[in-house]
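Q: okay, predicted coordinates and the sequence, questions at the end:
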Amino acid sequence: MLKHHSPSTGRPTKIAVVLVVLLVITFAMGSCSPGGYPGPVESITFGTVLLEPSLPLFVAENQDFFVGNGLNVTFKIYDVGLNAATGLVNGEVDMASPVAEYVMVGKIFDSRKIQAIASIDKVDYAFVIGRKDHGIEKVSDLKGKKIGVVRGTILEFQLGRFLELNGVNPADVTFVHGTLPQSASAIANGDVDAVMSIPPFTTSIQKQLGTNAALWSAQNIQPFYSLVLADAEWIKQHPKTVERFLMAMKQAEEFIINHPDEAKDVLRNKLNFSDEETARVWAQNQFLLSLDQSLILAMEDEARWIIANDLTTEKQVPDLLDYIYVDGLEAVKPNAVNIIR
């Protein structure tokens, strides 16, 4: 005798199980990076500037390297690295870059608990530009002149050093402090005799002055380091976040090296640079992730200069190694760490 089976009561149960699994997967995908990072996405507020040393950041954003490492990065734009660093110490952002090493030394003297986790660029692009119609043909002619420069930045330090190396006492010139755009306007209008500046402002100044411009490279082949800074306590609480950020920077570095044409497109689109200006960037910048002993030596030199010029009440150079966090970069790119400890 045949037995008649009633519809299986297991079918609805299987469907329910499948739905639960799908819901779990959907939730997991929504809380993880779409780029493949298996953990939760973490948000970072990042202070930066719209200048060429920021290219690794632009590339990481453009190529989704941040997203791929589980980071949701929101940029807050400042005019110069000094103000980005000030935003960091004021709690406006979690990290800041590019910040010149001189600015970091100044913050250290101000007793700020910050650390550098890497340099993302080394650049030699600062120039002193003088007006020939103001009697400036050679560096010694800068004596007694007014020179526009941004206060508290590495440009002010490098201007002082440039003058000293060329036999001009900085006390014998007048520093006129203003923003980069203000300095550019001041020399174009003849309100100052010279300026210490960087691209793209130096490019526009040269075009405006034409043959009336006297031009000198001001860095004496000493590059500026474009540092990534964060609060020391924040780093202590977010060591894996630091590693993921540095992995995104490593990927950006490799992209710039292996895909220069695409990287140049990123720069042109972000900063509205011409082909000529973009070619100059590649000649003057080294977009490499690093922590070098030469960075420490530069910072020590700048600290001594700050002390000698009474720009701090401190009398001793601090132990700058206390302000360098090497663990993150050692985990991501160990051969990029060359600091003697």
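A: Okay, I see it.

Q: C-alpha from now on. contacts and neighbour counts both.
A: OK.

Q: can you give me the strands for the stretch 151-300 of the chain?
A: 174-177, 194-197, 213-217, 224-231, 285-286, 291-292 (DSSP state E, counting those that start in this stretch).

Q: now those as JSON lines including distance to residue 330?
A: Output for the strands of the stretch 151-300 of the chain, formatted as JSON lines (distance: least, CA to CA, whole Å):
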{"stretch": "strand 174-177", "distance to residue 330": "40"}
{"stretch": "strand 194-197", "distance to residue 330": "34"}
{"stretch": "strand 213-217", "distance to residue 330": "34"}
{"stretch": "strand 224-231", "distance to residue 330": "15"}
{"stretch": "strand 285-286", "distance to residue 330": "20"}
{"stretch": "strand 291-292", "distance to residue 330": "10"}
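
Q: this is the comparison structure:
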Amino acid sequence: MKQGIRKLMALVCVTGALIISGCGSDTAGTQTAKPAEVHLTYVKAPLNIPSIVEKQEGLFEKAFAEDAVKVGYSTITEGPKQTEAMAAGDIDIANALGGTSAILAKANGVDLRIVSMYSRAPKAFVIVAKDPSITSVADLKGKTVMGPKGTNLHQLLLMALAEQGMQASDVNFVSGGIPQAAAAMENGSADAALLAGPMALKALQSGAHVVRDAQGLLNATIVIAVRGDFLDKHPELVKRFLATHYGVVDAYKKDPTQAYALAAKETGLTEKEVATMAPWYDFNPQVTEEDIKDLEKAQDFLVQAGLLDANKKVDVKSMFVAVQ
């Protein structure tokens, strides 16, 4: 991993569905004064191993040091709050933003651009219950289910209900964060919880069981998004950010050992638990047609759930941009 990290500082050109061109400085006449600081989100959950490595190793700080640009982190974990911060100019790059949150923000006028995939993890997003009588989604009829509204997990619930010929009104859905949902299930105020990553694993270790995961329903797509005006003014910084991130992913694929140790320390999991969960996540940053289709499905879900006006639907494919 350390050998891979030493190679990160060289900018790379990536070809494929997402193209980063013009590795090097901007052309004459397009230079913009560098900002004093780049503001990033730091989202370590569910189990965002690349982000943990990047922050713990200070890799973005090293990447921007040559321009004397500092790095500021905001631990905003909820997608809607991340996009609100982007709209306010407080966040430049959302490094791990839920696809549904990106679509909602774009539909409501937030100028954000998707510059890379972050992850897909259908096995890591689950509906769990402690009541042994709840063995299928059909058993949730009339029950209270808690989880974060308007997210991949909420989408999972509604798609799982539809799979059983059920509607959203067939359950009592209560909106709340993942930790709150897990606590509600534990104390009995919720019959089931929408969980992901380490919180899901902890619940299972405490006696809960998986009612349905996202496999076959959605890929739980997470993206990297950049505020539009920041990308327009500082494409070279975005390129350097992506080069660093791609290098981390590449090094992680070759030797995950050090990354597991860092993730365990940061999340409170054991290295064995991290190693168990890590295969649930696909951190390939390249954009595929399947990714776009998954996000289009997510937009349909938002409309059907009444979270997005059909008249505000966006062209999902156009949200992806090549960094020039």
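A: Cool, got the structure. In this text, all values refer to a predicted model and were calculated from it rather than measured experimentally.

Q: hang on, the earlier thing: right, so the strands of the stretch 151-300 of structure 1: which one is the most enclosed?
A: Among those, strand 194-197 has the highest mean neighbour count (mean count of other CA atoms under 10 Å), at a mean of 28.

Q: what range in structure 2 matches that strand?
A: Taken onto structure 2 by TM-score structural alignment, strand 194-197 of structure 1 occupies residues 192-195 there.

Q: any idea how far the matching stretch is from the middle of the chain?
A: Relative to the centre of its chain, stretch 192-195 of structure 2 is centred 18 Å away, using CA atoms, centre = their mean, to the nearest Å.

Q: wouldn't residue 293 of structure 1 be in contact with residue 338 here?
A: Yes: contact criterion CA atoms under 8 Å: residue 293 of structure 1 and residue 338 qualify, at 5.8 Å.

Q: before we move on, back to that, so which of the strands of the stretch 151-300 of structure 1 is nearest residue 167 of structure 1?
A: strand 213-217 (14.6 Å; CA to CA).

Q: which elements pack onto that closest one?
A: The contact analysis (3 or more CA pairs under 8 Å, 6 or more residues apart in numbering; DSSP states H and E) places strand 213-217 of structure 1 against strand 127-131.

Q: flag every buried residue along stretch 161-169 of structure 1.
A: 161-163, 168-169 (16 or more other CA atoms under 10 Å).

Q: ok, stretch 258-272 of structure 2 next?
A: 259-264, 267, 269, 271.

Q: now it: which residue numbers in structure 1?
A: By TM-score structural alignment, stretch 258-272 of structure 2 lines up with residues 262-276 in structure 1.

Q: what about the matching stretch, distance to the chain center?
A: Worked out by CA atoms, centre = their mean, stretch 262-276 of structure 1 lies 17 Å from the chain centre.

Q: with stretch 128-136 of structure 1 instead?
A: Distance of stretch 128-136 of structure 1 from the chain centroid (CA atoms, centre = their mean) equals 31 Å.

Q: go on, stretch 67-77 of structure 1?
A: 15 Å.

Q: ok, residues contacting that stretch?
A: The contact list for stretch 67-77 of structure 1 (CA atoms under 8 Å, 6 or more residues apart in numbering) reads 32-50, 66, 84, 93, 244-245, 247-248.

Q: among these, which ones are buried?
A: Neighbour-count burial (16+ other CA under 10 Å) applied to those gives 32-33, 41, 44-50, 66, 84, 93, 244-245, 247-248.

Q: only the buried residues of stretch 141-154 of structure 2, if you could.
A: 141, 144-154.

Q: err, stretch 230-242 of structure 2, not the other one
A: 230-231, 233-242.

Q: still on that earlier bit, other residues contacting the match of stretch 258-272 of structure 2?
A: Contacts with stretch 262-276 of structure 1, where a contact means CA under 8 Å, 6+ apart, come from 50-52, 55, 58-59, 62, 255-256, 278.

Q: what does residue 288 of structure 2 correspond to in structure 1?
A: Checking with TM-score structural alignment, residue 288 of structure 2 has residue 292 as its match.

Q: list the contacts of the counterpart of residue 100 of structure 1 in structure 2.
A: With TM-score structural alignment as the criterion, residue 100 of structure 1 lines up with residue 98 in structure 2. By CA under 8 Å, 6+ apart, residue 98 of structure 2 lies in contact with 79, 151-152, 220-223.

Q: in strands, which of the contacts of stretch 67-77 of structure 1 fall?
A: Residues of the contacts of stretch 67-77 of structure 1 located in strands (DSSP state E): 42-49.

Q: where along structure 2 do the helices fall?
A: For structure 2, the helices defined by DSSP state H cover 2-6, 49-56, 59-64, 79-87, 99-107, 152-163, 178-187, 197-205, 228-233, 235-254, 257-267, 271-277, 289-304.

Q: can you tell me, leaving aside adjacent residues, what's nearest to residue 35 of structure 1?
A: residue 68 (3.7 Å; CA to CA, 6 or more residues apart in numbering).

Q: give me the number of residues near the one you found?
A: 21 (other CA atoms under 10 Å).

Q: now the one 4 residues further on
A: Taking other CA under 10 Å as the criterion, the count of residues near residue 72 of structure 1 is 17.

Q: cool, residue 69 of structure 1 as well?
A: 26.

Q: re the thing from before, tabulate the helices of structure 2 (CSV), appending distance to residue 122 of structure 2.
A: Formatted as CSV, the helices of structure 2 follow (distance: least, CA to CA, whole Å):
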stretch, distance to residue 122 of structure 2
helix 2-6, 28
helix 49-56, 16
helix 59-64, 28
helix 79-87, 18
helix 99-107, 13
helix 152-163, 9
helix 178-187, 16
helix 197-205, 11
helix 228-233, 29
helix 235-254, 19
helix 257-267, 20
helix 271-277, 12
helix 289-304, 11
